[in-house]
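A.B. asks: Fold the following, please.
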Amino acid sequence: MASIDLNSDLGESYGAWSMGDDSAMLLVVSSANIACGFHAGDPAGIYRTVKAAAENGVVVGAHVSYPDRVGFGRRDLDVTSEELIADVIYQIGALQGIAAAAGTAVRYVKPHGALYNRIANDAKQGQAVIDGMKAIDPSLVLMGLANAPILELARKSGLSVVAEAFADRAYTPQGQLVSRREAGAVLHDAEKIAARMVQLAREGTLEAIDGSIIKIEAQSICVHGDSPGAVAIAQQIRKRFETDGIAIGSFASSM
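C.D. replies: Okay, here's the model as predicted:
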């Protein structure tokens, strides 16, 4: 039986401002990328989401970001390595404390938004994220974009890695994510998305935005928690996987 991880970005509500449906999503996914306060999330909300993840047997990861609440972490920042290392350590440390209080642990790190996209190909900032992870807990796994250079850089630096694909995003023929600024970048049809993910899990391929078929080797699939209809999309993926005999399980169980 084929098996793949299903993850989502959670814990992103802030005060009276609500983002996504964490409770519903935690009934579907196997791994949860939890905001650490730099792009979204407040302590009470993060704690609540981490506790719910623990109760549902969902593996917890730190969704670290540039310090950019106003831009939701989607604005590129030219920070120094020293600053970025410290920012990564700070965010992971905060989530580790909350996870310990909730009876679970932080098992991996998935950078968020602009930081995720920047380090995919930027070795300097990528190394800073890696160095921050190694400084606080070298057993942490780095989740990064499938086929991106950051994964090999992390491996050479001694970290375990997980390659990730995105269920609700379109891809270029080169295997990169289509910019959110372009039409068709975000996918919304739950049935079509689920069919794409079955193809990914079974064959390791996806259809790019121009209709070409590209190779994507991924061990985890992300459904963005802030996307319209995110829960319905995740539920449809899980339903199709169960029908097609594809198991959903966190990569952490094999590491």
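A.B. asks: C-alpha only now, for contacts and for neighbours.
C.D. replies: Noted.
A.B. asks: can you list the residues that contact the longest strand along the chain?
C.D. replies: For the chain, the strand with the greatest residue count under DSSP state E is strand 2-10. Under the criterion CA atoms under 8 Å, 6 or more residues apart in numbering, residues 20, 22, 25, 29-35, 49, 63, 201-202, 219-226, 245-251 lie in contact with strand 2-10.
A.B. asks: Show me which residues of it are buried.
C.D. replies: 3-10 (16 or more other CA atoms under 10 Å).
A.B. asks: what's the burial count for the closest residue to Val129 other than its chain neighbours?
C.D. replies: Excluding the flanking residues, the one nearest Val129 by CA to CA, 6 or more residues apart in numbering is Ile85, at 5.9 Å. If you count neighbours by other CA atoms under 10 Å, Ile85 ends up with 22.
A.B. asks: one more to put side by side:
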Amino acid sequence: MARVIDFNCDLGEGVGDDAGLMPFISSASIACGFHAGSPELMRDTVKLCGEHGVAIGAHPSFADRENFGRTAQSVAPGEAYALALYQIGALDAFVRAAGLRLNHVKPHGALYNLAARDRAIADAIATAVRDHDPHLILYGLSGSALTDAGTALGLQVAHEAFAERRYEADGALTPRSHADASIDDPANAAAQAVLLLRDGVVIARTGERLALRADSLCLHGDRADAVGFARALRAAIENSGFQVRVPERRR
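C.D. replies: As a prediction, this is how the structure comes out:
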């Protein structure tokens, strides 16, 4: 029996070929308008996911369209809760109107990275997810404060790993300000993905082997060559004996 892995892409940001990515992925995290996207684009991306059988997730972020949600901000837990709950609800309105079901929540960019290391912010976001719908899956950086917070609240969590991002020795993603933050060769990204899937490890930027749980593999949809990356990664995943499939949501 083939092992399974979710292949997730961040969509609805108005900068990539969302339709071209659909055949290769199993789930999408859709921008909720705070870092990118718009109400119309949220609606259209939800419809596109429904047409292709791709699971739908909310991708809440800081209100930071100027910097694509990737600039660090200081935020109190109460504000993080409100940011997350507001955006989850906004996307879910479009999902319900389309006769579909929201599958997961995955914070975006700087909010994601903050929640990965700050337990108070992680607790706030996990609580927002639970308060909206306790059956949603919470996606977070593998082994991070966010996945711990979700587990503590009884949520189903997906430990997320990245195909085309570098890691630091402590398991954090290499900051985008670093020249080696991203992997720009699809073959190298595929090699990192295969190592994650087969051996449960990733090689840090500084050479260390890190044990890493991967329930979901992420590709950033805003990169110009995202479709080519998705095609190469899908082939590498399947050639490694894995089936691309979204995690089954608990009822």
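A.B. asks: a markdown table please, covering the buried residues of strand 2-10 of structure 1 and showing distance to Ala165 of structure 1.
C.D. replies: Putting those into a markdown table (distance: CA to CA, whole Å) gives the following:
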| residue | distance to Ala165 of structure 1 |
| --- | --- |
| Ser3 | 14 |
| Ile4 | 11 |
| Asp5 | 10 |
| Leu6 | 10 |
| Asn7 | 10 |
| Ser8 | 12 |
| Asp9 | 13 |
| Leu10 | 17 |
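A.B. asks: and of those residues, the nearest to His188 of structure 1?
C.D. replies: The closest of the buried residues of strand 2-10 of structure 1 to His188 of structure 1 turns out to be Ser8 (CA to CA; 15.6 Å).
A.B. asks: how near is the residue mapped onto the closest one from structure 2 to Ser74 of structure 2?
C.D. replies: Taking TM-score structural alignment for the superposition, Ser8 of structure 1 sits opposite Cys9 in structure 2. Separation of Cys9 of structure 2 from Ser74 of structure 2 (CA to CA, to the nearest Å) stands at 27 Å.
A.B. asks: cool, and Ala145 of structure 2?
C.D. replies: On the measure of CA to CA, Ala145 of structure 2 and Ser74 of structure 2 end up 17 Å apart.
A.B. asks: more neighbours, those two?
C.D. replies: Under the criterion of other CA under 10 Å, the comparison of Ala145 of structure 2 against Ser74 puts Ala145 first, with 22 against 9.
A.B. asks: For the more buried one, which non-adjacent residue is closest in space?
C.D. replies: Nearest to Ala145 of structure 2 is Ala116, by CA to CA, 6+ apart, at 4.9 Å.
A.B. asks: Report the buried residues of the helix or strand hosting the one you found.
C.D. replies: Here Ala116 of structure 2 is covered by helix 109-117, with elements defined by DSSP states H and E. Neighbour-count burial for helix 109-117 of structure 2 flags 109-116 (criterion: 16+ other CA under 10 Å).
A.B. asks: Structure 1: helices as residue ranges?
C.D. replies: Ranges of helices in structure 1, per DSSP state H, are 22-25, 43-55, 81-101, 113-121, 123-136, 149-156, 190-203, 230-243.
A.B. asks: what do we get in structure 1 for the residue nearest to Ala145 of structure 2?
C.D. replies: Match for Ala116 of structure 2 (TM-score structural alignment): Ala120.
A.B. asks: Let me see the contact set for its match.
C.D. replies: Here Ala120 of structure 1 is in contact with 126, 144-145, 148-151 (criterion: CA under 8 Å, 6+ apart).
A.B. asks: farthest pair in those?
C.D. replies: Once CA to CA is applied, the contacts of Ala120 of structure 1 give Gly126 and Leu145 as the farthest pair, at 12.1 Å.
A.B. asks: end-to-end on stretch 146-161 of structure 2?
C.D. replies: Span of stretch 146-161 of structure 2 from end to end, CA to CA: 13 Å.
A.B. asks: Specify, as a residue range, where it falls in structure 1.
C.D. replies: With TM-score structural alignment as the criterion, stretch 146-161 of structure 2 aligns to 150-165.
A.B. asks: May I see the buried residues of the matching stretch?
C.D. replies: By 16+ other CA under 10 Å, the buried positions in stretch 150-165 of structure 1 come out as 150-151, 153-154, 159-165.
A.B. asks: just curious, which of the residues you listed is nearest to Ile193 of structure 1?
C.D. replies: Ala165 (12.1 Å).
A.B. asks: Isn't that closest one up against Ser220?
C.D. replies: Yes. Using CA atoms under 8 Å, Ala165 of structure 1 makes contact with Ser220 at a distance of 6.3 Å.
A.B. asks: Nearest residue to the residue mapped onto Gly37 of structure 2 from structure 1 in space, please, no chain neighbours.
C.D. replies: Here Gly37 of structure 2 is matched to Gly41 in structure 1, going by TM-score structural alignment. Nearest-residue entry for Gly41 of structure 1: Glu12, 4.4 Å, with adjacent residues in sequence omitted and distances by CA to CA, 6+ apart.
A.B. asks: Please report the distance of the one you found from Leu6 of structure 1.
C.D. replies: 18 Å.
A.B. asks: Repeat that for Asn147 of structure 1.
C.D. replies: Taking CA to CA, one finds Asn147 of structure 1 at 18 Å from Leu6 of structure 1.
A.B. asks: Kindly report the same for Ser23 of structure 1.
C.D. replies: Relative to Leu6 of structure 1, and taking CA to CA, Ser23 of structure 1 is found at 15 Å.
A.B. asks: Check Ala135 of structure 1 too.
C.D. replies: Noted for Ala135 of structure 1: a distance of 27 Å to Leu6 of structure 1, by CA to CA.
A.B. asks: coming back round to it: which one of the helices of structure 1 lies closest to Met255 of structure 1?
C.D. replies: Of all these, helix 149-156 comes closest under CA to CA, at 13.9 Å.
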